[in-house]
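> Sequence plus the predicted model coming up.
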Amino acid sequence: MTNWDTKNGKKTCAGPREKAESARSPLSDKKACPVRYYAHTAENEAGQTLYTLKDGRQTTARPHPADLADEQIGWQPLAAHLRNVARLAGQFGKPMGMQKEAELAGLLHDLGKYSHRFQNRLRDPSIHGINHWAAGAVHAADLKQVPVAFAVDGHHTGMPALGGITGLKQTVRRKLDHTVWKEWTGCSESISELLARQSAAGGIALPSLPPFPLDDHFSGAFRTRLLFSCLADADFLDTEAHFNPPAASQRIVPTLQPEHALAILQGHLAAKPAGGSVNERRRRLLADCLASANKPPGLFTLTAPTGSGKTLSSLAFAFQHIAAHNSSLPQGDPRCFQRIIVVIPYTSIIEQTAQVYRDIFEPVFGPDYLLEHHSAVAPRERPEDLGRDAEEIRMRRARLAAENWDSPLVVTTSVQFFESLFSHLPSDCRKLHNIARSVVLFDEVQTLPSRLVPSLLSAVGLLTRDYGVTAVFMTATQPAFAAAGKALPYGWRPVEISSDPEAMAEALRRTRIELPAKESVSWEDIARKLIGHPQSLCVVNTTKDARRLFEMLRAQVADGTFHLSARLCPAHRREKLAAIRERLRAGLPCRLVSTQLIEAGVDVDFPVAFRALGPLDSIIQTAGRCNREGWHPQPCPVIVFRPADGGLPRGAYGVAKAKTEDFLARHPEAGGQLHLPAFYSAYFAELYDLLGPQSCQSDPVFTASHNFDFPKAAEECRLVGDDSRAVLVKWKRGAELADKLQRVQHLTAAECRAAQQFLVNLYQQEFIDARAKGYVFQPAKDWDFWVWNSNYSDDLGLGHLDIDSLTV
């Protein structure tokens, strides 16, 4: 008897153990099949495996295999698991037109568990290294269902890199050790016989499908990720239902109820003060949003100045758009919109926006109506560990804690949204199918990295073209995506919602921007100018500059002096912003030094602002925090200055700052026109020519996706340019969560959500340095999750680290 040695490509002699196991395989000898095939064991409340003995007793002590009953009480039958996953995956795939493919993936995903060796592994955890997913992937490849093959092969390990679509079967076979591969020799015939027997016994049956066409590789890879999402979420949910029925029963979420929600929102808006030119223009924007909402689903832009009410007017658009569209379809039609997803660049705005939504909707619909999701506080899937039996419990906890965006209103970050769209890991991708048939509101889209514009816009284009998504790109400074769109395979032809963006920008002009002199100024000079204004804002380019200027100010006027940066955890920033707003309302001294995180949508209103010279869109966004409500009849000053020894973040930020200097030098009249959309559109066009890829082929994410290289696409799709690591800080409830994680070695999904508010992100090099110095520790050995164990200041947040290139 010979087996295939995948390491050297030669046939080798099998030993007695391998011969015996092969002889007992359900595929090679039907008479040797175990009485029952199982997908999962049973566990007690402590997470210990429960074994049923031949006398009917159950024990957590691992018995000798000869003492085990053929039928294990509480273990999940494999056929039931495959049917359940197929049913759920098919439901998830139906709105995207891939119900049959998703059902096929569900039926095939654990096909390798129909093997003697895997069933022995369930009964004897000391057996390791059983690959149970590759067999189904091979069969899908034989059926020429490429997306199904990728999804099945990746549902534990992450979708693979295959250098295109060729060689799937060979690659999958290499993942099987020689004994297991011998069991699956003659795979198609054996699997067909097995499935036929199961179907005849009331088990499982495969749907028939035509071969998958591959005329557009980027589109095919995108569809594969969405199919992968259906399988991953279905598998996680059925696994959760088996191991944790109480948690599964709590997953019932409210429906969107767009008409009711719109009425509540309009009531909230009607209760706001009606007087003044600012409120008049906000009502005009709301009317534009409601009128445009009746247009067909697709791609929209909303260009409106800061303070014009985009946050709530765009939400009104979404509710009205869904109500109008869904009313034209039969109830329960899979083409109906299901949810609204709001995508925001910074966690600082997420906290603010989510709280506004909660205040409006939670009293009526309850706390589960809205999901705020920006950072996963759960054991991360590490590709080197995925699929190892020793990691099974840890990874199951990670996946069950991952979000799947099944709430009707989701608020998330650009990083979470786009990096998940191009991920290859199950816990990241499980949410993707819930993007289909959604209205997605992208806020402050000028923050998207120009180097990835082709892949990001192509993904949005496919969502709107093929998956029933309506997308709205919102900002006061609309990027020149139309110019970049000329190189996109799916084009870029959005419909503008605002009836007259230029007129609205002119009407809402509340500041005058003073451009910088050629001479630079010292931080001491800026501190003196800030002291001369009891209420003033200064935005700088790096955390080091923010800390330096804040400390100068605090030494002279401690009362009412504040610092904001991403060195403070979200809950801490929210508390600071509440104090700042209260002092501004009360007319008390309030001087704020901040990094650029204050710029994108944060609702504060100062009578004067200072801005270190930086990218043009950042200057305009700083102006949006000055005289925001129009309480001052004359335009308030926004003073741009050149710091004598100021730092700059790495990468594109410095290039954009240099382009701004060049652009302003060629347009000396700019100070009076920076509020006009046409002006900054010209700036963005020049910046994209300088920074952005000239074609899809020069975008690494697009190229990797085109080649079906899923790990490479995930690696390249980094919106912040560098890998970051979140650490939990022991600030208020953060200390309680850190202690719980250390004591019980894991957190619940609810606690993971709560912990989001106590995280600070470190760049990879910072994390390495902090770990070497003992500033962070890992409280749970099975969780790739870390706690900050050093100084955390009430004024400055995270201490010790001093990297000049940090932005926020």
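That came through fine.
> hey, let's count contacts and neighbours off CA atoms from now on
OK.
> after the longest helix seen in the chain, next one along is what?
Taking DSSP state H as the criterion, the chain has its longest helix at helix 217-243. Going down the chain from helix 217-243, the next helix or strand is helix 245-249, by DSSP states H and E.
> ok, second structure coming up, stack it against the first:
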Amino acid sequence: MSRLTKMKTLLGSLLGDKRSHPEKLLIDHLRRVTEFAQAMAQNHSIVIDEDLLAAVTLTHDLGKVHGKFQKLLDGIGAGVNHAKPSAWFTYSLTDDILAAEIVCRHHTGLRNLDDLIADWANDQEGNKTMQNLLPDWPFMISEDSFLDLQLYLYATLKYEIGIDHWLRTRLLYSLLIAADRMEAIGITSLPNKLLPAFSQPVLPSRSESIDAWRQNIKEVCLQRATKVEKPGVYTLTLPTGAGKTLTGMAIAHGWAQRFAANSIIYCLPFISIVEQTAAVAKEVFGSENVQEDHSLAYGKQRDEEIADYSREAAAWQKMSTMFRYWREPVVLTTMVHFWESIFNPRANRSMNFHRLTNAVVIIDEPQTISPRYWHGLGQLLAYLSQKCNIFFLLMTATQPQIVSEKELAPPNTLFPYNRHQYEVVMAETGETIKKVKVEDLADLLQAHLPVAEHSGLVVVNRKKAAVQAYRVLESLNLQAPILLLSGWVTPYRRRIFLRYLKWLEKKGCRHYLAATQVVEAGVDLDFGWVFRDLGPLDSIVQVAGRCNRHSKKDFIGEVVIAEIVSNRGHSTWRNIYDEILIDKTKEVLINKPCFSEQDVGGIVDKYYKKILEGLAEVPLFERLSQGQWGEYAKLFAEEDEVTNNVTVFIEENASLWSMLRKLEETEWTLEDRDEQKKLIQKVMQYAIEIPKTMVSACRSFCANIYTEDDEPIFRPIFEGRAWFLSKDAIKKEGGLYSPLLGFIPPETDDEEFSSIL
């Protein structure tokens, strides 16, 4: 009889009436978690050691038999750490220290190999701990066994660790975390939905010739996709307007059917594009089969929409809200969440990793990933595709050099005609790109663009510059609506603006938009001309994709590039983009300051080659291979802004203050976490981030203005971790927040906040 079989036989009698949760027997929890993990592994055809998975799941909470933990369940005392004691039981059963590490870290996160070795090799209390908790446990660890473990840790594991160890650990970890959280919140059964059929939506017609070109491109790409015979990393490089989104979905669905894939995971860089693409996916696959996953998605449902949920449906809603678990066969998610599922060491961020196995994964706009990650990411995607039977499809108009087994688009696929042309405004010497202050932008626009004749887009690098650009457009007396989109406009307001822009476009009304990079990739907006502040070349090309996007016949849009600087001559791209990206962009553009849309592919290829020549890459694959599992390379630099920024809630909703008060004053329990998280997602619709260094200036600006209840209009909440700006400060002119412009920083020296605005 194996150890596992013997343990299964004895476990019920060993645990007796010990509990895992207030009204749940520990033995029941362990068995159901095991059933869930095994079912998920089977549903997703995950190749894994079933006995090892069972050993991990059946032992993961054995430390909860401790008397202090049992008292905690009755509301007495502070409890005790149960994870490490549980992990010693795992090790005694399996002789597998990585399996034990999974249990040890199932409420925290994976860690680096050196930290793992030091912790386990120096913990000589394992056997004593096990004897105190379960005296009749049949597999105690002898002194010789512990010495063998120490020898293995220092003399073997340290030197044999490799990428296969990481993959096995990550898969087991993901299955345990997902199953444990599911069972804890009351889920009783797992769905096993089949992939839905593909339903071609009715598309708006541009022109007969363009429609025919699109259809031909789609058919050729689909035909080339049928030649794919194995998992791998494939690319689809198509110009803006070629119907890339639907073509990609059709390819993914075809592969999923041919190769029995369980899921389609579609990853996009920004929330606004996730929302936009999710709407298309719901038309194609049916809304009941599509999960829209991002930080704001689960706060959208109204209370009355979920009032009739069954207990099981309510539990699944909790799973989505609290953990953003990918439940449906088609998932639209953010690039950050996809990245976290692979690289983030934290337990709850890891639970979707197993959902990538036997899936088709679309990565849309992969050029938004830092070039420093390209090589390591390419290595890892190629490895995962072979080991986990994953088909990766990288789609964009400006394909980065990550990795590709095959390009699915026909060679040199170009739009049938030039929709726009580029002009780089050069300095008088002709040797550098022209630098211009925002207040002088009006003259440059009028000199180089048909500003008043067509709708226009001005994209700048900084939020404050976007406000200034809006003022510049206002000064031109354009007699047309002007809007602004940036991170200083609340998500609630941004949605309104995007709908309004689409409505103006549909009505054929001339309009203007000042924006930051939020409109770069994938946002379905169309303008007659575009100005782009100097940025990386691929970002410039993505913004240019908004110029004559809908292929107006007999019209060539104009894209103008110059370098905006502050009053002291400092470039606004600094501290936003890597200097090497800008340097290589300048090299390419100075050599060819005027070019057409048809030239873009060759120019972008030169740019990518130049940046890869001089770039210090982040060795993602090597880190994982060497056991650096606690390291986390954040996908976007914006993720680091959290430490420098503070959240400000803008009272654009009459219920916002009461929702914030409820969040702050309620003593939230584990049972309430779903309600708490939904409430957080609702209030985040009205949140922006501003630099912490601006708080003092904002307080001074509002110092003498009070609300009707004598509260300051700008005041701290959540013990100073966030701020609330009342409706009294929301004004078109003279307030801290404008319904048109978003947050308006108090007047300060431009350079004071130069690195953060």
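Cool, the structure landed. Computed from a predicted model, the values in this text were never measured in an experiment.
> so what number do they get for TM-score?
After superposition, the two chains reach a TM-score of 0.77 (TM-score structural alignment, normalised by the length of the second structure), with 658 aligned residues with a CA RMSD of 3.8 Å.
> Next, count neighbours for A644 of the first structure.
When counting by other CA atoms under 10 Å, one arrives at 11 neighbours for A644 of the first structure.
> repeat for A452 of the second structure
A452 of the second structure, neighbours per other CA under 10 Å, totals 16.
> quick one: the residue mapped onto R499 of the second structure from the first structure and T303 of the first structure, what's the gap?
R499 of the second structure maps onto A578 in the first structure when the alignment is built from TM-score structural alignment. In this view, A578 of the first structure and T303 of the first structure are 28 Å apart by CA to CA, to the nearest Å.
> likewise S190 of the first structure?
S190 of the first structure is 60 Å from T303 of the first structure, where distance means CA to CA.
> okay, the two: which has more neighbours?
Comparing S190 of the first structure with T303 by other CA under 10 Å, the one with more neighbours is T303, at 25 against 16.
> how close does the counterpart of that one in the second structure sit to P536 of the second structure?
By TM-score structural alignment, T303 of the first structure lines up with T237 in the second structure. Separation of T237 of the second structure from P536 of the second structure (CA to CA): 19 Å.
> Same question for A382 of the second structure.
A382 of the second structure sits 27 Å away from P536 of the second structure, going by CA to CA.
> hang on, the earlier thing: who does the longest helix of the first structure touch, helix- and strand-wise?
For helix 217-243 of the first structure, the helices and strands in contact under the criterion 3 or more CA pairs under 8 Å, 6 or more residues apart in numbering; DSSP states H and E are helix 78-93, helix 99-108, helix 146-157, helix 245-249, helix 392-401, helix 426-429, helix 700-706.
> if we go to 6 Å?
Helix 217-243 of the first structure is packed against helix 78-93, helix 700-706, with contacts defined by 3 or more CA pairs under 6 Å, 6 or more residues apart in numbering; DSSP states H and E.
> Quick one: distance of that helix to the chain centre.
15 Å (CA atoms, centre = their mean, to the nearest Å).
> In that helix, which of the residues would be classed as buried?
Residues of helix 217-243 of the first structure classed as buried: 217-240, 242-243 (neighbour count, 16 or more other CA atoms under 10 Å).
> where along the stretch 601-750 of the first structure do the strands fall?
Along the stretch 601-750 of the first structure, the segments classed as strands by DSSP state E, counting those that start in this stretch run 609-612, 636-641, 724-728.
> Any idea which of these gets closest to P454 of the first structure?
Across the strands of the stretch 601-750 of the first structure, P454 of the first structure has its closest neighbour in strand 724-728 (23.5 Å, CA to CA).
> need the contact list for the equivalent of K463 of the second structure over in the first structure.
Aligned by TM-score structural alignment, K463 of the second structure pairs with T543 of the first structure. For T543 of the first structure, the contacting residues are L806, by CA atoms under 6 Å, 6 or more residues apart in numbering.
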